[in-house]
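Visitor: just a sequence and a predicted model for now, questions to come.
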Amino acid sequence: MKSKKLLLSGYKITSDENYINNLFPIPHELNIQLADLHYLAQKGKESSIKKFVRLIEKYPQVPTLKNYLSVTYQNMGNRKKANEVNHWIIAEHPNYLYGKINLAAEYWQNQEFEKIPEVLGEKLDLKALFPERDTFHVDEVIAFFSITVIYFAELGEIEEAELRMEIMKEVYPESPKIEIIEGILFKAKIKAASKRMVENQENNIYIDIEPTKSGNKTEMPQFNHSEIEQLYTNGSGISENIIVEILNLPRKTLIADLEKILTDSVERYNYFLNYDGLIEENSSFAIHSLIILGELKASESLNSVLNFLKQDEGFLDFYLGDTLTEIIWQILYNIENKNLDIYLKFIQEPGIYSFCKSAVTELIAQTVLHNPDRKTEAIGWFKKVIIFFLNSKIEDNVIDSIFLGSLVNNILDIKANELLPDIEKLYQKNIVDLFACGDFDDVQKLFREESLFTNKNEILSITETYNKINSWSENQKNPFNDNDEINDDYEYIQNSIEKKEPKVGRNEPCPCGSGKKYKKCCLNKN
């Protein structure tokens, strides 16, 4: 891969507005009309065609006019005519860079990517394309690198595309084209990530999870405190007064009631799953119970909580949704963060859902980030986990590639370099999900790099926890449109083909390479 310095070597960059005019002289009487002509081209009106044709006949030596004619056809939706003009420009003005870029963009739209180097040169290097020139206008540089970013992005060569994206930002950070090309690059990264994910899934090892054994009960259990029944009729927007009222109940009987809710969530799972009138307000009782147990720091309830987390994926998604990956680690932290051996036993049990185990390793990592003096203890805990999986067999139903990828990420969070030799053994055994943080070489690189973001998550108050969950509920009512089209002001790449792109799941690692989950990183930048 070429360096930024090499890609920018051999020429100067100017912002002199007269530079292009000097390369392709434009008579004064035409030059004063260019701004209006540019506007007409962008509007894409059929009435402008005759005007451009007349001007081209009068000034055949000016390639800009043909370029505007191509843009006009493109914005009218007449790609065939636009393409004909592009080839005309190349034939009559072979040294006109924008003509080459238009033609390359045409090949992009036609998905004829192999033809782009035929137009822009095999090296895709600006100086190599025009060796006789020692200066380029900044708009030429941005336009050239825009199409090369797109080219490499479409080929899935993301590093090459990102390198040229960085050059664009350095050369002209205010360019409106940057946001457009970043959007195209981001989609390409998701596409490449989805492809890697599919490839990795074929090699991953998965566990078998026993279906949740639900009963036939339909009636709510009897509670020590009638106030508890309010947890069955209120969702994430539950009144703070109700929570305070419940927290003020006698601790022992309150905890017994909260544990009874967790038992009820299992026993009546089938009932709620098939309940016609199910809404958020009458299906949030389990998460209410968990949050309140966390607020009470009810270590005596840890076994009940862990038994709840031993259920199958459908059950956990039904009751917890996004809270599983966002909130559960904190609930466990509040309930018990001293006796880590309990969590070791949980991790070692067969048939535990990947993200429940990941909540535990997130808890251990956050314990270190909030209590740095416990790092040695946590490293010892992580080492025991790794040794357990190294000594396990597939038939034990504990080896879980997705969880092990998450485990490596949590070890990275606390920069436990001492565990690198053990992590390498996991990779040698081919049991780590490569989509999570790459191969072992990538992991070594991540250990050496300084993180650009903090891995330390805030410990939320109970009010903040509910506010966070409530904001998710609101977002689900008004989800962003995955198919929003990028408004592209790039003269030729203005009406780019809308493609159905593969999606990355909210709980999967972000394709940007940050190591965060997609929903915590780039989801809202799409």
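Guide: Now that the structure is in, tell me what you want to look at.
Visitor: CA only for contacts and neighbour counts going forward, please
Guide: Noted.
Visitor: now do the helices in the stretch 51-200 of the chain.
Guide: 63-76, 79-92, 97-109, 116-120, 126-129, 138-155, 158-171, 177-203 (DSSP state H, counting those that start in this stretch).
Visitor: now those in a markdown table, with distance to Ala41 and mean neighbour count?
Guide: Listed next are these as a markdown table, based on distance: least, CA to CA, whole Å; neighbours: other CA atoms under 10 Å:
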| stretch | distance to Ala41 | mean neighbour count |
| --- | --- | --- |
| helix 63-76 | 4 | 25 |
| helix 79-92 | 12 | 18 |
| helix 97-109 | 14 | 23 |
| helix 116-120 | 24 | 18 |
| helix 126-129 | 27 | 18 |
| helix 138-155 | 18 | 21 |
| helix 158-171 | 25 | 18 |
| helix 177-203 | 18 | 18 |
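Visitor: ok, structure two:
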Amino acid sequence: MGKKKSRNKNKQQVKFSPTQTGKFSNLLPEPEDFPLGLLGLSESLATASGGALHFMSYNITDEPMDWGYPAELKHDLAKLIDQIRTKPQEAIPKLLVLKDKYPDIPSIYNHIAFAYQGIGDKKNAEFWTRENYRIHPNYLFARINLGQLCLSDNQLDEFEKVFDHKLELKLLYPNRETFHISEVVGFYTLMLDFYLCKQQLQQAQAIYKLLKSLVPDHPILARAKPVLQAALLLLSTQHILAKGGQDFLGTVPWIGEDHKK
């Protein structure tokens, strides 16, 4: 007997994935406007994730910050910035000389790590990222860069240790009144990824809203939007079904009786 031809030979299986939500994300509420309160989810989300996220007050500036670097170092780094991006291989030995000359300046270690990353040397990029945090554990960008490594390795407990379990910028640096916009954006884009990994959606939603108000065109928002929408949609659907499906929909003000038509 010959082999039976499968009727489903040309039929494609369609699997739902948060990363595919972008195809219909414009049909859903914006992540920061998703009606968790109307669905009765805000309180349960806050309880499940250890409480709502509250942002503390501080000043944000886009003016250059004075970190007290020697004028000569500022001059040398300014000349190297473009080379780090365009010719990282040539920049590395110059940066290593600067590191030996100014071992207490943490930004140099950052530049070294980025330069190694630019030539695809992940081993050295990771080494200098960890070395920067080891020597300068209180430097925000050393924490951010090591935090990114922790997330990429799914080491969420280690991630929280890097930030001393203080996942709000002002809690981490209570004596600072002003932060540069790059610090705020760098910190909270990382925290957005962290809360998405933890599926702590209320916090992710709050950070998405904050970042959208500060940097509406930042690439992470385009990447995070469908992921956050998918997670919120799934959570809302599960909640509606648990509450009795259609009967519960009739109690939601923004749907009302429309679902019965």
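Guide: Looks like it arrived, so ask away. Please read all numbers here as calculations on a predicted model, not as lab measurements.
Visitor: what does the superposition give as a TM-score?
Guide: Once superposed, the chains reach a TM-score of 0.67 (TM-score structural alignment, normalised by the length of the second structure), with 208 aligned residues with a CA RMSD of 3.4 Å.
Visitor: out of the helices of the stretch 51-200 of the first structure, which gets nearest to Ser304 of the first structure?
Guide: Nearest to Ser304 of the first structure, of all the helices of the stretch 51-200 of the first structure, is helix 177-203, at 32.6 Å by CA to CA.
Visitor: next, the angle from that closest one to helix 158-171.
Guide: 160 degrees (axes from the mean of the first three to the mean of the last three CA atoms, to 10 degrees).
Visitor: quick one: residues contacting Gly380 of the first structure.
Guide: By CA atoms under 8 Å, 6 or more residues apart in numbering, Gly380 of the first structure lies in contact with nothing.
Visitor: counterpart of Leu211 of the second structure in the first structure?
Guide: Alignment note (TM-score structural alignment): Leu211 of the second structure maps to Met168 of the first structure.
Visitor: any idea whether the aligned partner of Leu8 of the first structure in the second structure is helix, strand or coil?
Guide: Aligned counterpart of Leu8 of the first structure in the second structure: Met56 (TM-score structural alignment). What DSSP: H, G, I helix; E, B strand; the rest coil gives for Met56 of the second structure is coil.
Visitor: helices and strands around the helix or strand Ala91 of the second structure falls within, which ones?
Guide: Assigned by DSSP states H and E, Ala91 of the second structure falls within helix 88-101. Counting contacts by 3 or more CA pairs under 8 Å, 6 or more residues apart in numbering; DSSP states H and E, helix 88-101 of the second structure packs against helix 71-86, helix 106-118.
Visitor: sorry, back to before: same list (the helices of the stretch 51-200 of the first structure) but as TSV, adding distance to Leu273 of the first structure.
Guide: Formatted as TSV, those follow (distance: least, CA to CA, whole Å):
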stretch	distance to Leu273 of the first structure
helix 63-76	51
helix 79-92	52
helix 97-109	47
helix 116-120	54
helix 126-129	61
helix 138-155	43
helix 158-171	43
helix 177-203	29
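Visitor: and of those helices, who's closest to Thr325 of the first structure?
Guide: Comparing those by their distance to Thr325 of the first structure (CA to CA), the top pick is helix 177-203, with 19.5 Å.
Visitor: quick check: Asn132 of the second structure touching Ala113?
Guide: No - using CA atoms under 8 Å, Asn132 of the second structure is not in contact with Ala113, being 9.0 Å away.
Visitor: ok, Leu156 of the second structure - contacts?
Guide: Contacts of Leu156 of the second structure (CA under 8 Å, 6+ apart): 150, 194.
Visitor: give the equivalent position in the first structure for it.
Guide: Aligned partner of Leu156 of the second structure by TM-score structural alignment: Phe113.
Visitor: likewise Pro88 of the second structure?
Guide: Using TM-score structural alignment, Pro88 of the second structure lines up with Lys45 in the first structure.
Visitor: now do the contacts for that match.
Guide: Taking CA under 8 Å, 6+ apart as the contact definition, Lys45 of the first structure lies against 72, 76.
Visitor: test my guess that Leu344 of the first structure contacts Val385.
Guide: Yes - in this structure, Leu344 of the first structure is within contact of Val385 by CA under 8 Å, at 7.0 Å.
Visitor: circling back: and the match of Pro88 of the second structure, how close does it get to Phe355 of the first structure?
Guide: To Phe355 of the first structure, Lys45 of the first structure is 55 Å away according to CA to CA, to the nearest Å.
Visitor: can you check Ile411 of the first structure too?
Guide: 16 Å.
Visitor: among these two, which residue is more densely surrounded?
Guide: Ranked by neighbour count (other CA atoms under 10 Å), Ile411 of the first structure and Phe355 place Ile411 first, with 24 against 20.
Visitor: leaving out chain neighbours, which residue sits closest to the more buried one?
Guide: Nearest non-adjacent residue to Ile411 of the first structure, counting by CA to CA, 6 or more residues apart in numbering: Ala365, 7.1 Å away.
Visitor: alright, I will stop here.
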